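Visitor: structure here, sequence nowhere to be found:
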């Protein structure tokens, strides 16, 4: 870490964030400390505080994200965004004179480690809320413990089962399969494509997309001529793609994240696939283009609006928020802002709104989120939580994007 950044952190009294940055690293992924209170999870030390609880005069918030492992391209910008926002808030005097104290854990993309970290946050650090669950699998794994402890949880993952049916203490920030899949199906329907091949990662995220596809496809006149799965860390999907190509699909739908989404695109092009390739919001970051290289060209996917913020009309209510977040993130980290960091921005901003309104205990925070998040304009979309809806997003939270010339092009709103 540059000494100038270290002195800046010290000068504004951000020891909770300083330790998180020192251990988790803003310029490098977090690594296993091999001990200490973060050692059991295989992730970094938490941001600050002792086993007896948070520092005096602070508001303790738990963070569990995948800074390393298969989902690191999602989890690292999430962590960096949360640290950035907390630093901004504390530099401005905190909340009601108290500093926002983040306890940051890396679950290494492992749901078991996520649950272990969660227990530490609840039992040792006495956090008033938890943000995280980069992957759907980690988020789903943490929910039983969240509900037992009765602490509000703002999940960053997309599986619709996280918040559907509604769970009292669980809120979800990312767009769900129930929004993503119909957007892709409508695109195919408009182009007269009827027979498709479907591939998904064999995890909660991929299987969630498949379930929604099977439930919705008939409504759009779409038929799957074949299905295939793969592990999220597989390097080659050639056998699955070879089998699917023999069924002569008119398009290929892929539901996964990076890096597997990039591997599928490369393998498909190597095999001579010349049909449209559609993917999900799981590839909505620059890493997909960097890893898929020329195979990314022409891939269509649906995602939030951040990647194409400049291309939105000025009348879009999200545009100014998107541009401001992107500018702040890229100025601080010299790295492209992405959709997943945007999920984290929304989560911490909604939590801060509750804290600033005087809701500083878990039950009060939960009630505020459910009752008072109304038309909240975020990076992911415009949120309205209700007792019947703890995701709070509509179809306008997504756009269709095509990769052209190594960058993002808004295809249709």
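Guide: Looks like it came in fine. Just so you know, these numbers come straight off a predicted model, no measurement behind them.
Visitor: use CA for all of it now, contacts and neighbours both
Guide: Will do.
Visitor: any idea how far residue 74 is from residue 369?
Guide: Computed as Cα to Cα, to the nearest Å, the residue 74 to residue 369 distance reads 24 Å.
Visitor: higher neighbour count, these two?
Guide: residue 74 (29 against 24; other Cα atoms under 10 Å).
Visitor: isn't there a helix covering that one?
Guide: Yes. Using DSSP: H, G, I helix; E, B strand; the rest coil, the assignment for residue 74 is a helix.
Visitor: contacts only, for the nearest residue to residue 160 once chain neighbours are set aside.
Guide: Ranked by Cα to Cα, 6 or more residues apart in numbering and with sequence neighbours excluded, the top spatial neighbour of residue 160 is residue 176, at 4.9 Å. Going by Cα atoms under 8 Å, 6 or more residues apart in numbering, residue 176 touches 158-160.
Visitor: cool, residue 169 as well?
Guide: 146-147, 150-153, 366.
Visitor: show me these that map onto helices.
Guide: In helices, defined here by DSSP state H, the members of the contacts of residue 169 are 146-147, 366.
Visitor: would you mind giving the residues you listed as TSV with neighbour count and distance to residue 7 added?
Guide: Output for those, formatted as TSV (neighbours: other Cα atoms under 10 Å; distance: Cα to Cα, whole Å):
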residue	neighbour count	distance to residue 7
146	22	37
147	15	40
366	25	36
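Visitor: quick check, nearest of those residues to residue 331?
Guide: residue 366 (32.9 Å; Cα to Cα).
Visitor: let me see the contact set for the closest one.
Guide: Contacts of residue 366 (Cα under 8 Å, 6+ apart): 151-152, 169.
Visitor: and here's the other structure:
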């Protein structure tokens, strides 16, 4: 009897092992601790949610997606080490993540050498820019490019006659990316940057910088950062009695921003994904049903209780969906898969409608973003 039970157990383990070996592996790494954990942790939950949705529907041609998850800890060196493990040990079909521009930059060479597609969930443009920024053949990203967010912001500023602005940007890779695009695009939209200051992402007071730019008499303040620093800027502005509008970047449309800044956030405006104003979208918008389905699943999981939906929420969903759609068409051969991802056309996602090409490894245009503002403690379409 014991021999029979042992044989059955052995057969079950072999079957389980065979099934696991037949899975399609995706590597996923995010800031689950460190300065980007407020974005990385809910992004991980969304990655698990979309993989569960795909597997519940039968996987990809009967094969289940297997998500391998790791914490980058906002550490570029650790991120590169994890990427190598995914490529050479785990033999993943593709990688999803990481969270920050700085960590994303550190894996470009790794995936290029390992010939493995990576779909990043970072905001900065350099991850998909070549030349001095490194190889881009294997790198894609789901959040809008900083250049697109800057254009959406500048179009709005011009429409409101706000042409003289002061810029306050974080001293990290993301802040420098946004600042660079503002310098490049400002002349196109008739915007003059009359003053600029920088700050650290962990700074707890920006009154010195705000006082300096105030003396240049701008019509508006532009801030380019993610995380608590943006809320601190909003509060410091009110404390100093600076009575001009504040515009934040596309990384800050998040209920956490309002929570941290309190009433000081009232009236602040920023570019965002349509996810932030789903109820205000017209029924004719092709993204609306996709966004509504995402919100329904997110709330069913109960994620909204700890991590209210924000502009970052859909990035992992879009990345994994696009990669999965490509695997469904061509399989997991690295070069063939990469080529298929690069020809993604009219994919209607949570964050926009993606049209990826060899010249654009993001595929979102300015129409994928809207301007939102804080009104009565909530985000609404900007007036």
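Guide: That came through, no problem. Source: prediction; values computed, not measured.
Visitor: so after superposing, what's the score?
Guide: Once superposed, the chains reach a TM-score of 0.90 (TM-score structural alignment, normalised by the length of the second structure), with 360 aligned residues with a Cα RMSD of 1.7 Å.
Visitor: before we move on, the earlier item: between the ones in helices among the contacts of residue 169 of the first structure, which is nearest residue 283 of the first structure?
Guide: Relative to residue 283 of the first structure, and with distances defined as Cα to Cα, the nearest of these is residue 146, at 28.3 Å.
Visitor: okay, the closest one and residue 173 of the first structure: tell me how far apart.
Guide: 16 Å.
Visitor: leaving out the residues flanking it, which one is nearest to residue 174 of the first structure?
Guide: That would be residue 158: by Cα to Cα, 6+ apart, it lies 5.0 Å from residue 174 of the first structure.
Visitor: next, count neighbours for the alignment partner in the first structure of residue 224 of the second structure.
Guide: Under the alignment (TM-score structural alignment), residue 224 of the second structure maps onto residue 255 of the first structure. The local packing of residue 255 of the first structure (other Cα under 10 Å) involves 27 other residues.
Visitor: before we move on, what about residue 95 of the first structure?
Guide: Neighbours of residue 95 of the first structure (other Cα under 10 Å): 19.
Visitor: swap in residue 63 of the second structure?
Guide: Residues lying near residue 63 of the second structure (other Cα under 10 Å) number 14.
Visitor: equivalent analysis for the one 10 residues further on, please.
Guide: Applying other Cα under 10 Å, we find 21 other residues in the vicinity of residue 73 of the second structure.
Visitor: list the contacts of it.
Guide: Residue 73 of the second structure neighbours (Cα under 8 Å, 6+ apart): 30-35, 37.
Visitor: could I get the full set of strands for the stretch 201-350 of the second structure?
Guide: Under the criterion DSSP state E, counting those that start in this stretch, strands of the stretch 201-350 of the second structure are mapped to 220-224, 246-247, 269-273, 347-348.
Visitor: may I see the ones you listed organised as a markdown table, with distance to residue 149 of the second structure added?
Guide: Listed next are the strands of the stretch 201-350 of the second structure as a markdown table, based on distance: least, Cα to Cα, whole Å:
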| stretch | distance to residue 149 of the second structure |
| --- | --- |
| strand 220-224 | 11 |
| strand 246-247 | 12 |
| strand 269-273 | 6 |
| strand 347-348 | 19 |
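Visitor: out of those, which gets nearest to residue 311 of the second structure?
Guide: Using Cα to Cα, these put strand 269-273 closest to residue 311 of the second structure, at 5.6 Å.
Visitor: superpose on the first structure and give me the mean offset of that closest one.
Guide: Compared with the first structure after fitting, strand 269-273 of the second structure has a mean deviation of 0.5 Å; criterion: mean Cα distance after the TM-score superposition for the first structure.
Visitor: circling back: out of the contacts of residue 366 of the first structure, the closest to residue 307 of the first structure would be?
Guide: Using Cα to Cα, the contacts of residue 366 of the first structure come closest to residue 307 of the first structure at residue 152, 29.2 Å.
Visitor: from residue 326 of the second structure, how far out is the counterpart of the closest one in the second structure?
Guide: Counting by TM-score structural alignment, residue 152 of the first structure lines up with residue 117 in the second structure. Per Cα to Cα, residue 117 of the second structure is found 11 Å from residue 326 of the second structure.
Visitor: with residue 233 of the second structure instead?
Guide: Following Cα to Cα, the distance that separates residue 233 of the second structure from residue 326 of the second structure is 42 Å.
Visitor: ok, the two, which is more surrounded?
Guide: Legend: neighbour count by other Cα under 10 Å for residue 233 of the second structure and residue 326, higher for residue 233 (26 against 21).
Visitor: now the helices for the second structure?
Guide: Going by DSSP H, the second structure shows helices at 2-21, 37-56, 76-88, 101-105, 108-114, 146-159, 173-185, 207-214, 228-239, 255-261, 288-300, 315-330, 334-342.
Visitor: equivalent range in the first structure for the second one?
Guide: Same thing as helix 37-56 of the second structure. Residue span in the first structure matched to helix 37-56 of the second structure, by TM-score structural alignment: 72-91.
Visitor: run through who's touching that stretch.
Guide: So stretch 72-91 of the first structure is in contact with 12, 14, 17, 26, 29, 63, 65-68, 95, 99-102, 104, 108-109, 134, 258, 285, 287, 329, 332, 337-338, 340-345, 348, going by Cα under 8 Å, 6+ apart.
Visitor: repeat that for stretch 251-262 of the second structure.
Guide: Under Cα under 8 Å, 6+ apart, the answer for stretch 251-262 of the second structure is 123, 225-228, 230-232, 234-235, 265, 270-272, 276, 308-312, 372, 374, 377-379.
Visitor: what of stretch 257-267 of the first structure?
Guide: Under Cα under 8 Å, 6+ apart, the answer for stretch 257-267 of the first structure is 70-71, 73, 201, 232-238, 241, 254-255, 277, 279-283, 287-289, 291-292, 295-296.
Visitor: hmm, 7 Å instead?
Guide: Residues from elsewhere that reach stretch 257-267 of the first structure (Cα atoms under 7 Å, 6 or more residues apart in numbering): 232-238, 282-283, 288, 291-292, 295-296.
Visitor: now list the buried members of the residues you listed.
Guide: Buried residues within the contacts of stretch 257-267 of the first structure, counting neighbours by 16 or more other Cα atoms under 10 Å: 232, 237-238, 282-283, 288, 291-292, 295-296.
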